[in-house]
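1. no FASTA, just this:
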């Protein structure tokens, strides 16, 4: 596992952050022009990095088609935020560490990252597991929230999951 100190050293500025993300396959190293199917090159203009097609001169954000697209946070800070989220650190801790002035930004990113990880887990869990001699552990949870334990019960999803204790394969299904 990479330490926070190693990540900070590798992502001191925007350019090194891009190289770090590409080196770890978080963002694409190649991008093809949708107009003329040419391989696009990275260009830097006014400290902004973009994909540019040398044939038709189309430009596209370097972070297009990634979860990082359209973020107003500085890229090295965003990488820190994702790292803190992955360690399950509190939003208050993250707010203090990245010196963000907006609690809303941290909350929205934590929500976005949680949703994204749910979609990834759900898509990875499309395989059938089990069989003769396999042990599968299955559990269910209902996700709902009532303020102060009062009020109407909101219709909320049940999530059923199972994991093969030997291979680590799993499935998740949600039902309303």
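-> Arrived safely, thanks for sending. These figures come from a predicted structure and were not determined experimentally. Numbers count the residues shown, from 1 in each chain.
2. drop to CA atoms for contacts and neighbour counts, all remaining ones
-> Fine.
3. tell me the SS of residue 141?
-> When classified by DSSP: H, G, I helix; E, B strand; the rest coil, residue 141 comes out as strand.
4. and if you look at residue 138?
-> strand.
5. ok, residue 106 - how many residues close by?
-> Neighbourhood size, residue 106 [other C-alpha atoms under 10 Å]: 22.
6. I figured it hits residue 91, correct?
-> Yes - between residue 106 and residue 91 a contact is recorded at 6.5 Å, counting by C-alpha atoms under 8 Å.
7. Just give me the residue closest to the centre of the protein.
-> By C-alpha atoms, centre = their mean, the mean C-alpha position of the chain lies nearest to residue 113, the distance being 4.7 Å.
8. want to compare, so here's the second one:
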């Protein structure tokens, strides 16, 4: 996975609109040239208005260079939008994004929601698969919800099935589900874990048929006795820790069916 470049290398893109445009053209997001869709003639590019206009005198067709892109119908500059996207990738708090980009809170929140939806749509076109021959994957489930007043049990929320590799990369998957039952969980595991993996879970009955129905090696730890098998060393501490981190990242008010798929 590519790392996020340092701010210093992108500063001109964020604060110089000509540089931002060239960046988007080089990335093939904004076209450098095009034929007129009306007459088929070459077009000239009017930078000030971001328009491609036919060079055929008898044709008055003009096409906005932003048409069909993320930037269509957006009034903010390319650089400002890219700057917001960069800060969002760095998990910058909203108040800091507002200050850095000099944009009001409504606009910032609207764009951040848009960014999340774009990423969600992109991820849903390709299933995330972890594991592989001989790789151990810890799998667990958790309830993502608000806490009841003066109680420790979640109120409304969403069940999420997740898995994390016990590898250097620690690849993960998180899937919100409607039901907390064996059939649902086995279907998630089948879709998101590659053949040949070794699975570690707790003793919840929903995992009992992993080996029988999916044909994968399955080892368990009894949490009523210990968090780590005293003889086997088997545990699910990695995925448990991952849940803790995930819950710190997702505000309680966003742990709903509507928001969870986007937030995950």
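-> Thanks, I have it. Note that the structure is a prediction, hence the values are computed from the model and not measured.
9. overall similarity of the pair, as a TM-score.
-> Scored against TM-score structural alignment, normalised by the length of structure 1, the superposed chains reach a TM-score of 0.69; 170 aligned residues with a C-alpha RMSD of 3.8 Å.
10. thinking again about what came up before, what about the residue nearest to the centre of structure 1, which helix or strand?
-> Assessed by DSSP states H and E, residue 113 of structure 1 sits inside helix 103-124.
11. Which positions within that helix qualify as buried?
-> Buried residues in helix 103-124 of structure 1, counted by 16 or more other C-alpha atoms under 10 Å: 106, 109, 110, 113.
12. Kindly report the same for stretch 16-26 of structure 1.
-> Of the residues in stretch 16-26 of structure 1, 17, 18, 20, 21 count as buried by neighbour count, 16+ other C-alpha under 10 Å.
13. likewise stretch 142-154 of structure 1?
-> Of the residues in stretch 142-154 of structure 1, none is buried (16+ other C-alpha under 10 Å).
14. What does residue 220 of structure 2 correspond to in structure 1?
-> Matched across to structure 1, residue 220 of structure 2 finds no residue, judged by TM-score structural alignment.
15. Contact partners for residue 37 of structure 2?
-> Residue 37 of structure 2 makes contact with no residue under the criterion C-alpha atoms under 8 Å, 6 or more residues apart in numbering.
16. Tell me which helix or strand it sits in.
-> Here residue 37 of structure 2 is assigned to no helix or strand, by DSSP H and E.
17. From residue 145 of structure 2, how far out is it?
-> Going from residue 37 of structure 2 to residue 145 of structure 2 by C-alpha to C-alpha, to the nearest Å gives 51 Å.
18. what's the burial count for residue 88 of structure 1?
-> Look at residue 88 of structure 1: counted by other C-alpha under 10 Å, it has 10 neighbours.
19. for the one 10 residues further on, same thing?
-> Neighbours of residue 98 of structure 1 under the rule other C-alpha under 10 Å: 15.
20. any idea how far the equivalent of it over in structure 2 lies from residue 108 of structure 2?
-> In structure 2, the residue matched to residue 98 of structure 1 (TM-score structural alignment) is residue 101. Using C-alpha to C-alpha, one gets 9 Å for the distance from residue 101 of structure 2 to residue 108 of structure 2.
21. what's the overlap in contacts for the two?
-> With contacts taken as C-alpha under 8 Å, 6+ apart, residue 101 of structure 2 and residue 108 have residue 84 as neighbours in common.
22. mind listing what's buried in stretch 6-18 of structure 2?
-> The neighbour-count check on stretch 6-18 of structure 2 (16+ other C-alpha under 10 Å) flags 10, 13, 14, 15 as buried.
23. OK, contacts around the alignment partner in structure 1 of the first one?
-> By TM-score structural alignment, residue 10 of structure 2 lines up with residue 7 in structure 1. Going by C-alpha under 8 Å, 6+ apart, residue 7 of structure 1 touches residue 80.
24. Isn't the match of residue 98 of structure 1 up against residue 83?
-> Yes - here residue 101 of structure 2 lies in contact with residue 83, judged by C-alpha under 8 Å, at a distance of 7.1 Å.
25. quick one: residue 8 of structure 1 and residue 42 of structure 1, what's the gap?
-> 23 Å.
26. do the same with residue 103 of structure 1
-> According to C-alpha to C-alpha, residue 103 of structure 1 and residue 42 of structure 1 sit 33 Å apart.
27. same deal with residue 136 of structure 1?
-> Residue 136 of structure 1 sits 47 Å away from residue 42 of structure 1, going by C-alpha to C-alpha.
28. So those two - more neighbours on which side?
-> More crowded of residue 136 of structure 1 and residue 42, by other C-alpha under 10 Å: residue 136, with 19 against 16.
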